[in-house]
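Engineer: sequence first, predicted coordinates after that:
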Amino acid sequence: MVTGSEAATPQMSILFVCTGNICRSPIGERVLTGLAGRAGVPVTSSSAGVGALNGQPIHPHASAVLVENGYDASGFESRYLRPPMLTEADLVLCMSREHRAAAQQMAPARWKRVFTLTEFAALCDLGALPEIIAGRGRLDPNSDLLDIVDPMGRPREDFDRVFAEVEPKVEALVTWLAAPGAKRAGQSSAEQASATRPGRHATGESR
């Protein structure tokens, strides 16, 4: 059970990525908004698609599955993924390996902060973001298990399946976000101590 009392500033910005930004990534975005809000965890949740058309409504089946499970689906409009969205996000969570590769290619300097949702959920118990980045080699980066299959053009049951995959992974994310500040700020305790030493300056991320 996550509680807001464990949450700490600064607020983290999380971007979900899929293909059309009308099925999978909106589910991730709205589930995170709902769960984080209930837990009192400050977070900015957004989404975009590598092949999206701007301004499209959420898919009716995705909307229905969200509403039926207690999440808000109103007012959604799709967005085409652009590099500034990736550079402004603290963490990018993709629905498949294909999306992960596209996002990393689009913003190479941010590649370390780009994961599949399944990948990050499996690693988030490692601690702060640097530890998660270091631990990503524990998983096969080419495994089909890292993908959440696109339900577009499929029956409503496939959207239920996507929701059933996404929600527990986002719950794990919210638990991570609610942990003490080092995890949410993306710095380990050692890095935070180093950053406060005289004469030490932060460096930008690079490949």
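Structural biologist: Received it, and whenever you're ready, just let me know what you need. Here the structure is a predicted model, which is why all the values come from computation and not from measurement.
Engineer: for the rest of this, base every contact and every neighbour count on C-alpha atoms.
Structural biologist: Fine.
Engineer: tell me the centre residue of the chain?
Structural biologist: Nearest residue to the geometric centre of the chain (C-alpha atoms, centre = their mean): Leu93, 3.4 Å.
Engineer: looking at this, that one is in a strand?
Structural biologist: Yes - counting by DSSP: H, G, I helix; E, B strand; the rest coil, Leu93 is found in a strand.
Engineer: could you pick out the longest helix of the protein?
Structural biologist: When the chain is parsed with DSSP state H, its longest helix is helix 156-178.
Engineer: which neighbouring elements make contact with the next helix or strand after it?
Structural biologist: Using DSSP states H and E, the helix or strand that follows helix 156-178 in sequence is helix 181-185. Counting contacts by 3 or more C-alpha pairs under 8 Å, 6 or more residues apart in numbering; DSSP states H and E, helix 181-185 is packed against helix 156-178.
Engineer: for Gly114, which non-adjacent residue is closest in space?
Structural biologist: No Gly there; residue 114 is Val. Residue nearest to Val114 in three dimensions, not counting chain neighbours: Val92, with 4.7 Å by C-alpha to C-alpha, 6 or more residues apart in numbering.
Engineer: ok, and here's another one to check against it:
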Amino acid sequence: MHILFVCTGNQCRSVMAQYVAQSAIEQRHIGEELGAVGLQASSAGTLHYPPAPADPMTLTMLKKDGIDASAHRSTPIRPELSSAADLILCFEHEQIAELLAQNPTAARKTFLFNDFVNICKQLVRDGGIPGNNPSEKLHEAMESAGMLRPFLPQASETEDPHRKDRAVFERVYAEIKRGITTILNAVA
């Protein structure tokens, strides 16, 4: 299963999410199980400009956890990318709107990041996500979204830390790490 993280410039939030998820898949105890079913993460941005490296503060946040994202170059979202992804997690409603304007067929697999985190939390509270492997469990979480949303807290957008101080980057990075951990633990 391919998870695509989408933010605006593909230099901060989506980069953090991609590399944290990849690292967790590869290094955590559940990594073998997740990797065995082909779980992978990538990222893109809604802005269409030439490839650029990740924000230096993003690299600093990731490096604190031993994650090297220095080779990252921003990728603009295109219909081919959203079509190839199995699950798309955006950080703002506007990013969802822009993505769906390009590819309306991606609606069923596109979520606000914190909304999907809330869905996974609720399914775990309800006894776990049905499925034989992480891929099946992620699909089940996606399918359960419509029924669960009326019972979930309103999902917040994730602040864009671009051009903001270190404290904002630290807060956003911590939010993304918690969310990735929640999702991966729910499907392990």
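Structural biologist: That came in fine, so what should we check first? Computed from a predicted structure; not experimentally measured.
Engineer: TM-score for this pair?
Structural biologist: Once superposed, chain against chain, the TM-score is 0.80 (TM-score structural alignment, normalised by the length of the second structure); 165 aligned residues with a C-alpha RMSD of 1.9 Å.
Engineer: rewinding a little: what's the counterpart of the residue nearest to Val114 of the first structure in the second structure?
Structural biologist: Using TM-score structural alignment, the partner of Val92 of the first structure in the second structure is Ile88.
Engineer: just Phe159 of the first structure next, same as before
Structural biologist: Phe159 of the first structure maps onto Phe169 in the second structure when the alignment is built from TM-score structural alignment.
Engineer: name the next helix or strand downstream of the strand or helix carrying Ser23 of the second structure, please.
Structural biologist: In this assignment (DSSP H and E), Ser23 of the second structure forms part of helix 13-27. As assigned by DSSP H and E, the chain's next helix or strand after helix 13-27 of the second structure is helix 31-36.
Engineer: residues in contact with that following helix?
Structural biologist: If you take C-alpha atoms under 8 Å, 6 or more residues apart in numbering as the criterion, helix 31-36 of the second structure is touched by Ala24, Ile25, Glu26, Asn133, Pro134, Ala188.
Engineer: so which residues of the second structure form strands?
Structural biologist: 2-7, 40-45, 87-90, 110-112 (DSSP state E).
Engineer: in the first structure, what range does the first one match?
Structural biologist: Okay, so that is strand 2-7 of the second structure. Mapped onto the first structure using TM-score structural alignment, strand 2-7 of the second structure spans residues 13-18.
Engineer: now do the buried residues in the matching stretch.
Structural biologist: Using 16 or more other C-alpha atoms under 10 Å as the burial criterion, the residues of stretch 13-18 of the first structure that qualify are Ile14, Leu15, Phe16, Val17, Cys18.
Engineer: residues contacting the third one?
Structural biologist: Shown in contact with Phe16 of the first structure (C-alpha under 8 Å, 6+ apart): Ser25, Pro26, Gly28, Glu29, Ser45, Ser46, Ser47, Ala48, Val92, Leu93, Cys94, Met95.
Engineer: ok, 10 Å please
Structural biologist: 24-29, 32, 45-49, 89, 91-95, 99, 114-117 (C-alpha atoms under 10 Å, 6 or more residues apart in numbering).
Engineer: wait, His139 of the second structure touches Lys109, no?
Structural biologist: Yes - look at His139 of the second structure against Lys109 with C-alpha atoms under 10 Å: they come within range, at 8.9 Å.
Engineer: which residues are common contacts for those two?
Structural biologist: Contact criterion C-alpha under 10 Å, 6+ apart; residues shared by His139 of the second structure and Lys109: Asp86, Leu87.
Engineer: so how far is Ala167 of the second structure from the closest residue to Val15 of the second structure other than its chain neighbours?
Structural biologist: Spatially, and ignoring its direct neighbours in sequence, Val15 of the second structure is nearest to Ser43 (6.3 Å; C-alpha to C-alpha, 6+ apart). Between Ser43 of the second structure and Ala167 of the second structure the distance, using C-alpha to C-alpha, to the nearest Å, works out to 23 Å.
Engineer: so those two - more neighbours on which side?
Structural biologist: Ser43 (28 against 10; other C-alpha atoms under 10 Å).
Engineer: which one in the first structure is aligned with the more buried one?
Structural biologist: In the first structure, the residue equivalent to Ser43 of the second structure is Ser47, according to TM-score structural alignment.
Engineer: same question for Ser156 of the second structure.
Structural biologist: In the first structure, Ser156 of the second structure lands on Leu146 (TM-score structural alignment).
Engineer: burial count for its match?
Structural biologist: Residues lying near Leu146 of the first structure (other C-alpha under 10 Å) number 21.
Engineer: ok, the residue nearest to the centre of the first structure - contacts?
Structural biologist: When contacts are counted by C-alpha under 10 Å, 6+ apart, Leu93 of the first structure touches 14-18, 25, 28, 47, 99-100, 103, 113-121.
Engineer: what residue of the second structure takes the place of Thr175 of the first structure?
Structural biologist: So Thr175 of the first structure corresponds to Asn185, using TM-score structural alignment.
Engineer: thanks a lot, catch you later.
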